[in-house]
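any chance you can model this:
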Amino acid sequence: MAIFRLPGVYRPQGDTHLLCEALKEAGVRGARVLDVCTGTGRVALSAALHGAARVTAVDVSWRAVMSARANALMRGVNIRVRQGDLFTPVKGERFDVITINPPYVPNLNGEPGRHGRERAWDAGPRGRATLDRVCEQAPRQLGPGGLLLMVHSALCGVETTLDALRTSGMKASVLLRHDEPFGPVMRSRADELASHGLIRHGQDREELVVIRAERA
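Below is the predicted model:
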């Protein structure tokens, strides 16, 4: 699928495609879907094209918002796109399905990215700055029986994510796993990550996981 992308917006990659696969497997026909950290809107588009009744996409970046709106217009699908941090633009609303491809690359030298394209992947020293917030906040945005689908690297701690979601009252498990070559950002940080014991020296691949969590 050809995608329009303004400079600085996260390019759809292996994690994007894995999340789209999980979304298709879950089935969203007739559902109210929220895609957070939407980037180009690729996952939101997938939801709309698979029959979701209503799709909302959110991103903190205005460039991402413009890209997602352009892609929806080019495909002729109706997607509501909002700018803002995580669930802030949809506070008080409830959804049947939430999808999210959050920043999850460890940034050992600083805080999560706050400006420019780095905020699409920089996620603090453990890579969990956004993940932990999602685990806490997402259940409040789901209706009864609602479903969360979230992709991230196993380097960030799969069990940590599962435990956090279960603590929030969700039934959580790993839905999909995929071995993926390092992208440009991970390759540039491999030596530093290895020196801190987060990966092996010479490692050039990571496992991506899609977490599935259901609200009771």
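
could you use CA atoms for every contact and neighbour count after this?
Will do.

quick one, strands of this structure?
Along the chain, counting by DSSP state E, strands occupy 32-36, 54-59, 79-83, 95-100, 142-153, 170-181, 205-215.

switch the ones you listed over to TSV; also include distance to residue 135 and mean neighbour count.
Putting the strands of the chain into TSV (distance: least, Cα to Cα, whole Å; neighbours: other Cα atoms under 10 Å) gives the following:
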stretch	distance to residue 135	mean neighbour count
strand 32-36	13	27
strand 54-59	17	25
strand 79-83	20	21
strand 95-100	11	25
strand 142-153	10	22
strand 170-181	9	17
strand 205-215	10	21
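
Throw those into TSV and include distance to residue 110, thanks.
As requested, those are exported to TSV (distance: least, Cα to Cα, whole Å):
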stretch	distance to residue 110
strand 32-36	24
strand 54-59	22
strand 79-83	25
strand 95-100	23
strand 142-153	19
strand 170-181	24
strand 205-215	22
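
ok, the closest residue to residue 203 other than its chain neighbours - how many residues close by?
Leaving out its chain neighbours, the residue that sits closest to residue 203 by Cα to Cα, 6 or more residues apart in numbering is residue 190, at 7.5 Å. If you count neighbours by other Cα atoms under 10 Å, residue 190 ends up with 18.

so who does residue 95 touch?
Going by Cα atoms under 8 Å, 6 or more residues apart in numbering, residue 95 touches 31, 32, 33, 34, 141, 142, 143, 146.

nearest to residue 114, of the strands of the chain?
When the strands of the chain are compared by Cα to Cα, strand 54-59 sits nearest residue 114, at 12.7 Å.

one more to put side by side:
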Amino acid sequence: MTLIALPGVYAPQEDTALLAGALLREALPPRARVLDVGTGTGALALAAAMRGAQVTAVDISRPAVWTARLNALLARTPVRVLHGDLTAPVAGRTFDLVVTNPPYVPSPAESPPRHGAARAWDAGRDGRWVLDRICREVPRLLRPGGVLLVVHSVLSGEGPTLARLRSAGLTAEVTERRCVRLGPVLRSRRSWLCSRGLLSPDGEKEELVVIRAERTP
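Sure, this is the predicted structure:
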């Protein structure tokens, strides 16, 4: 698909492609109910909708909501796009599949930004400000047998994600790995990442992981 990204909206990159591949390989029941948390351009939501799923997408960024709605309209594919903070707009609902490519980049700032494009990637000093909320909030949205697919960098810690999802009663494992070249954001804060032991001085790549977590039937 050719997707439009309005100014300030995260354009699909390697992490989106990695998660999209996992989504396409995931078995879905007929008319599956799918939730895309932090939809951005709507790329993952559209990938699910084109498989016949009933898709709801959520983003805290109004430009992202407008972008996802526009891309769904241009693709002539039904996606319900809601504005709100993570899972709040779908409280009380349950889904067969939840996909999310959340902000996960460690940042020298004490807290994530509230405005601007950086809100799509900066996630606090450990990169887990949004990831930990997903681990807390998403399990209660999964139907029995429902699945969460989440992508993030190993810089923000795959171990804590697995541990938190398992403590919430889900089975969880890393199902995809991919090494990619450092993007401009990570390159710009290389010294800080090295000082924290997250990156070696000669490191040119980061590893992305897709974690699959399932609520047992």
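
how far away is the residue nearest to residue 203 of structure 1 from residue 36 of structure 1?
For residue 190 of structure 1, the distance to residue 36 of structure 1 equals 28 Å [Cα to Cα, to the nearest Å].

please apply the same query to residue 65 of structure 1.
11 Å.

between those two, what contacts are shared?
58, 59.

hmm, residue 182 and residue 14 of structure 1 touching each other?
No. Residue 14 of structure 1 is not in contact with residue 182 according to Cα atoms under 8 Å; the separation is 10.1 Å.

how about the helices in structure 1?
Using DSSP state H, the helices assigned to structure 1 run over residues 14-26, 42-49, 62-75, 129-141, 158-167, 184-195.

of all the ones you listed, which one is nearest residue 90 of structure 1?
Closest among the helices of structure 1, using Cα to Cα: helix 129-141, at 8.3 Å.

about what we covered before: tell me which of the strands of structure 1 sits nearest to residue 162 of structure 1.
Taking the strands of structure 1 one by one with Cα to Cα, strand 170-181 is closest: 5.7 Å.

now the most centrally placed residue in structure 1: how far from residue 216 of structure 1?
Geometric centre of structure 1, nearest residue: residue 101, 1.1 Å, by Cα atoms, centre = their mean. For residue 101 of structure 1, the distance to residue 216 of structure 1 equals 23 Å [Cα to Cα].

swap in residue 113 of structure 1?
For residue 113 of structure 1, the distance to residue 216 of structure 1 - Cα to Cα - is 33 Å.

tally of neighbours for residue 196 of structure 1?
10.

and the gap between it and residue 108 of structure 1?
Relative to residue 108 of structure 1, and taking Cα to Cα, residue 196 of structure 1 is found at 9 Å.

got it, and residue 4 of structure 1?
Distance from residue 4 of structure 1 to residue 108 of structure 1, by Cα to Cα: 32 Å.

state the pair within the contacts of residue 95 of structure 1 that is farthest apart.
Longest span within the contacts of residue 95 of structure 1, Cα to Cα: 31 and 141, 13.9 Å.

of all the strands of structure 1, which one is nearest residue 119 of structure 1?
Here strand 54-59 is closest among those (Cα to Cα), at 10.8 Å.

other SSEs contacting the closest one?
strand 32-36, helix 42-49, helix 62-75, strand 79-83 (3 or more Cα pairs under 8 Å, 6 or more residues apart in numbering; DSSP states H and E).

now that strand against helix 62-75, angle please.
150 degrees (axes from the mean of the first three to the mean of the last three Cα atoms, to 10 degrees).

contacts only, for the nearest residue in space to residue 178 of structure 1 that is not next to it in sequence.
Using Cα to Cα, 6+ apart and skipping the chain neighbours, the partner closest in space to residue 178 of structure 1 is residue 208 (5.2 Å). Applying Cα under 8 Å, 6+ apart, we find residue 208 of structure 1 in contact with 15, 151, 152, 153, 154, 177, 178, 179, 180.

likewise for residue 83 of structure 1?
58, 59, 60, 61, 62, 65, 89 are the contacts of residue 83 of structure 1 under Cα under 8 Å, 6+ apart.

got the contact list for the first one?
By that I understand residue 58 of structure 1. 34-38, 65, 81-87, 89.

mind redoing it with 10 Å?
Residues counted as contacts of residue 58 of structure 1 (Cα atoms under 10 Å, 6 or more residues apart in numbering) are 34-39, 41, 44, 64-65, 68, 80-90, 100.
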